[in-house]
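*Asks:* Predicted model and sequence follow; I will ask about them next.
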Amino acid sequence: MDERLRRPRVCFYTSDYGYGHAARDIALIRGLQETLHAEVIVRTGSPAEFMARSLPGVRVLRVWNDPGVLMDGTVVDKERTLTAVERWLSTWDDCIAGEKAFLHDRGIDLVLSDIAPQPFLAAEELGIPSLGVSNFTWHLIYTHLYGQNELTSRIAEAYRAADGAFLLPLHEPMEVFSDQREVGLVVRPVTRSRAELPGLSSKRPLVYLGGGQSLDPAVFRGIKTALRECTLLVPSWTEIPGTIRIPPGETETQDWIAACDLVVSKPGYSTISEAIRAGVPLALFRRDGFAEDDYLIGGVEHLGIGKEVSTEAVLDGSWTEDLESLMDLRKNFDEIDDIFKRDGTKDCTDIIREMV
């Protein structure tokens, strides 16, 4: 076959940590399929089933990419996280060798990673171009927790092997990447209105209360207090009397975020970006020890579209005392920077088109 006519083959590595990386990667993979007719293979861990349901026809293969962090409530458990990271690094060389064989055998043309570091080294050794896609790196997270050491130096070295990175809005400096490309929000577009979603009433304020799968369900202790003031929407894996649950098996969760009047959540990047795209204000509570939160909470407050709330206020439900003022932040969305209004998926696919 003429090489100019062959569909580009892309291997996409999605972080195993939560579903937020998967949500934005799904948006980009759909864009690659629509605009470049790319043949995409996904390598990921815990989000594999969700990504397979969201991407019919795409091969989603389970692999251990990264350990993330381990939480104790809303606080990073440094000791358990360090044990997990050290175990991860002990498999480093075997992982790179395995991924080299995988990429070579499948004739991959481009490697994308959000934001596992080892694939960049495998791609570099094979001469395959590679790009990062993220708003943060594990180098930032682990340096914040443990300082500069052999562990973080090894991770930085892997990131430097990439040809560049797409920097999503609200990103940290990400200086470990040599070629940095600023892009707009990479989010799945809304496909249904609030009226089209089952079980949602338009009579009371609808608030999404999200803790993420990495957090303990204790974040929902103050649910009874909050229920007096609004209707609460909770993630599909959380079943609490009196709330509305996103249906298990739902793939287009961005539709449910867009239907809300307010999002109360830990600073999960995809939740934040989907809320911004839909014009839904945010109330964010911090994860102690997670360096990414400074950039996300600070950025949202700077834009005037959200505020930080204390963990205690989330736990006891007292955040509802400010419900009206928080929802009123919706008026500030018209003034946000253009980068948040741009189609980041198109930004990325335009650059990738030039590479492949």
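*Replies:* On my side now, so go ahead. Residues are numbered from 1 along each chain as shown.
*Asks:* For the rest of this, base every contact and every neighbour count on C-alpha atoms.
*Replies:* Noted.
*Asks:* Do I have it right that Lys307 meets Gly299?
*Replies:* No: Lys307 is beyond contact range of Gly299, at 9.9 Å (criterion: C-alpha atoms under 8 Å).
*Asks:* Please identify which of those two sits among more neighbours.
*Replies:* In this view Lys307 and Gly299 are compared by other C-alpha atoms under 10 Å, and Lys307 has more residues nearby, 21 against 17.
*Asks:* Included below, for side-by-side comparison, is a second structure:
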Amino acid sequence: MKHLLVDITAHGFGHLAQTAAVLNALDYPDLTITLRSLAPESILRDRIQHDFHLIPYQQDNGMVMQDALNVDPLKSFQWHQQFHQNYEQKLTQAIQELNQLKPDVLFTDIPYLSLDAAHALAIPSIALCSLNWADVFQTYCGQFAGAEKIHNQIIQAYQKATVFLQPTPSMPMPLLHNTQTIEPLTAQGKAQPDVLRQRLELNTRHKLILVSLGGIGIDYPLNTWPQLDNVVWIFPDEVLTQQREDWKPQSQAQMNYLDLLASCDLILTKTGYGTQTEAVINQVPALCIDRGDWPEQPYLRPWHEQQGEVIYIEWSQILQGKWADTIHHLLAQPWTKPRPSHQGAQQAAAYIKKYLAQAN
């Protein structure tokens, strides 16, 4: 049996969404999958259809967030400074751990330490993401003394990947010489709006809005949340600290996330690869919270506007409750755009299969 090791950063759920799409497209007989991440096991198993052995494991932190929308540059730099002050020691440990696991291929989205370790052991490695932590780190932390050395170490680790796959749309990565562009990397759910309304005890005149701001928390302004005729909001369970007739917990839907998304009339989300590409492929209009400083936004926004139905909104408007007209506009907007080709998951899976087949 061949052994695939998968490393997923737990910075939100977008990296999991990309990885899950690839693994679910991977058809390889007699394959053992080991997955290392700090993402919640329940969500990992909800999104990934293969059986896998899970090792709770952290080898990157992405950016330290104040909340779902805002990066804390100083704390992010301090985390990286501490992590990299004994980087060689961490690399030695990572090599030992990789040697014990003995994978035939390493697949990461997008921890870099294990890519460095895999190179040392001559294990084929595939990095995949629409961003990389080196350039994100440079965006928020490049002004701090000592940042250049950290940035260089991260870049050098990414350069050691056998290939770095960039799903459309991605940030430019001019410092990497091993990149390969693939089609959008996303997944299509099974739309079951009638089933969803039945489980939520609603009728056909109700419009359903999924509230999905990712895996990093934020204080929702429930006191000023708009109440609209025949509109029902589906929130993550933990958000609903209050009750209201038009608010439903996500668990009541009894659906996996992609089917739930595909069954809704609209999604409220934030700038981020996973949900934006899923909204387009599932042809669900999106109200997207602007993250002007997030380095992916200049590439995600025009793609989403061209391929889907989306309106950008400031978080300040959400806080003030002044966005009901925007909701009505999106709910009335007909979807006229063709579904774009989205074979990125199959293309990435083909790389994994190729390197697995080549392994001794």
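*Replies:* Alright, I've got the coordinates. All values reported here derive from a predicted model rather than from experimental measurement.
*Asks:* TM-score for this pair?
*Replies:* Once superposed, chain against chain, the TM-score is 0.87 (TM-score structural alignment, normalised by the length of the first structure); 344 aligned residues with a C-alpha RMSD of 2.5 Å.
*Asks:* Distance check, Val207 of the first structure against Gly20 of the first structure.
*Replies:* Between Val207 of the first structure and Gly20 of the first structure the computed distance is 19 Å (C-alpha to C-alpha, to the nearest Å).
*Asks:* of those two, who's got more company?
*Replies:* Using other C-alpha under 10 Å as the criterion, Val207 of the first structure and Gly20 rank with Val207 on top: 25 against 20.
*Asks:* which residue lines up with that one in the second structure?
*Replies:* Following TM-score structural alignment, the counterpart assigned to Val207 of the first structure within the second structure is Ile209.
*Asks:* residues contacting Ser114 of the second structure?
*Replies:* Contact partners of Ser114 of the second structure, counting by C-alpha atoms under 8 Å, 6 or more residues apart in numbering, are Gln59, Leu91, Ala94, Ile95, Leu98.
*Asks:* redo that, cut-off 7 Å
*Replies:* Ala94 (C-alpha atoms under 7 Å, 6 or more residues apart in numbering).
*Asks:* The helix or strand harbouring it vs the first structure, average offset?
*Replies:* For Ser114 of the second structure, the element it lies in under DSSP states H and E is helix 113-120. For helix 113-120 of the second structure, the mean deviation from the first structure after alignment is 0.7 Å (mean C-alpha distance after the TM-score superposition for the first structure).
*Asks:* rewinding a little: three-state assignment of the match of Val207 of the first structure?
*Replies:* strand (DSSP: H, G, I helix; E, B strand; the rest coil).
*Asks:* rewinding a little: may I see the buried residues of the helix holding Ser114 of the second structure?
*Replies:* By 16 or more other C-alpha atoms under 10 Å, the buried positions in helix 113-120 of the second structure come out as Leu113, Ser114, Leu115, Asp116, Ala117, Ala118, His119.
*Asks:* Repeat that for stretch 98-118 of the first structure.
*Replies:* Buried residues in stretch 98-118 of the first structure, defined by neighbour count with 16+ other C-alpha under 10 Å: 99-100, 103, 108-118.
*Asks:* Filter those down to the ones in helices?
*Replies:* Counting by DSSP state H, these place Glu99, Lys100, Leu103, Gln118 in helices.
*Asks:* what about the counterpart of Asp290 of the second structure in the first structure, how many neighbours?
*Replies:* Structural alignment (TM-score structural alignment) places Asp290 of the second structure against Arg286 in the first structure. Neighbourhood size, Arg286 of the first structure [other C-alpha under 10 Å]: 21.
*Asks:* show me what contacts Arg286 of the first structure?
*Replies:* Counted by C-alpha under 7 Å, 6+ apart, Arg286 of the first structure has contacts Lys266, Pro267, Asp293, Thr311.
*Asks:* Switch those over to a markdown table; also include distance to Ala226 of the first structure, secondary structure and neighbour count.
*Replies:* Below are these laid out as a markdown table (distance: C-alpha to C-alpha, whole Å; DSSP: H, G, I helix; E, B strand; the rest coil; neighbours: other C-alpha atoms under 10 Å):
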| residue | distance to Ala226 of the first structure | secondary structure | neighbour count |
| --- | --- | --- | --- |
| Lys266 | 17 | coil | 27 |
| Pro267 | 20 | coil | 26 |
| Asp293 | 24 | helix | 20 |
| Thr311 | 14 | helix | 18 |
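*Asks:* coming back round to it: of the buried residues of stretch 98-118 of the first structure, which is the nearest to Ile29 of the first structure?
*Replies:* For those, the minimum distance to Ile29 of the first structure (C-alpha to C-alpha) is 10.1 Å, reached by Leu112.
*Asks:* list the contacts for the alignment partner in the second structure of that closest one?
*Replies:* Alignment note (TM-score structural alignment): Leu112 of the first structure maps to Phe107 of the second structure. Shown in contact with Phe107 of the second structure (C-alpha under 7 Å, 6+ apart): Leu5, Val6, Asp7, Ser125, Ile126, Ala127.
*Asks:* Output the ones in helices among the buried residues of stretch 98-118 of the first structure as TSV; include the columns distance to Leu82 of the first structure.
*Replies:* Formatted as TSV, those follow (distance: C-alpha to C-alpha, whole Å):
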residue	distance to Leu82 of the first structure
Glu99	24
Lys100	27
Leu103	29
Gln118	18
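*Asks:* Spatially, which two of the residues you listed are the most separated?
*Replies:* Leu103 and Gln118 (12.6 Å).
*Asks:* so where do the helices sit in the first structure?
*Replies:* Using DSSP H, helices in the first structure cover 20-36, 48-54, 78-90, 92-105, 118-126, 138-146, 150-160, 223-227, 254-258, 269-278, 292-303, 311-316, 323-327, 344-355.
*Asks:* Asp72 of the first structure is nearest to which of those helices?
*Replies:* Between those, helix 78-90 lies closest to Asp72 of the first structure; by C-alpha to C-alpha that is 9.4 Å.
*Asks:* which non-adjacent residue is nearest Val234 of the first structure?
*Replies:* Of all residues not flanking Val234 of the first structure in the chain, Arg245 sits nearest, at 5.0 Å (C-alpha to C-alpha, 6 or more residues apart in numbering).
*Asks:* In this structure the one you found contacts Trp237, no?
*Replies:* No: applying C-alpha atoms under 7 Å as the test, Arg245 of the first structure and Trp237 come out as separate, 8.2 Å apart.
*Asks:* Comparing the two, which shows the higher neighbour count?
*Replies:* Arg245 (19 against 14).
*Asks:* Enumerate every residue touching the counterpart of that one in the second structure.
*Replies:* Under the alignment (TM-score structural alignment), Arg245 of the first structure maps onto Pro249 of the second structure. Contacts for Pro249 of the second structure (C-alpha under 7 Å, 6+ apart) come out as Ile234, Phe235, Pro236, Asp237.
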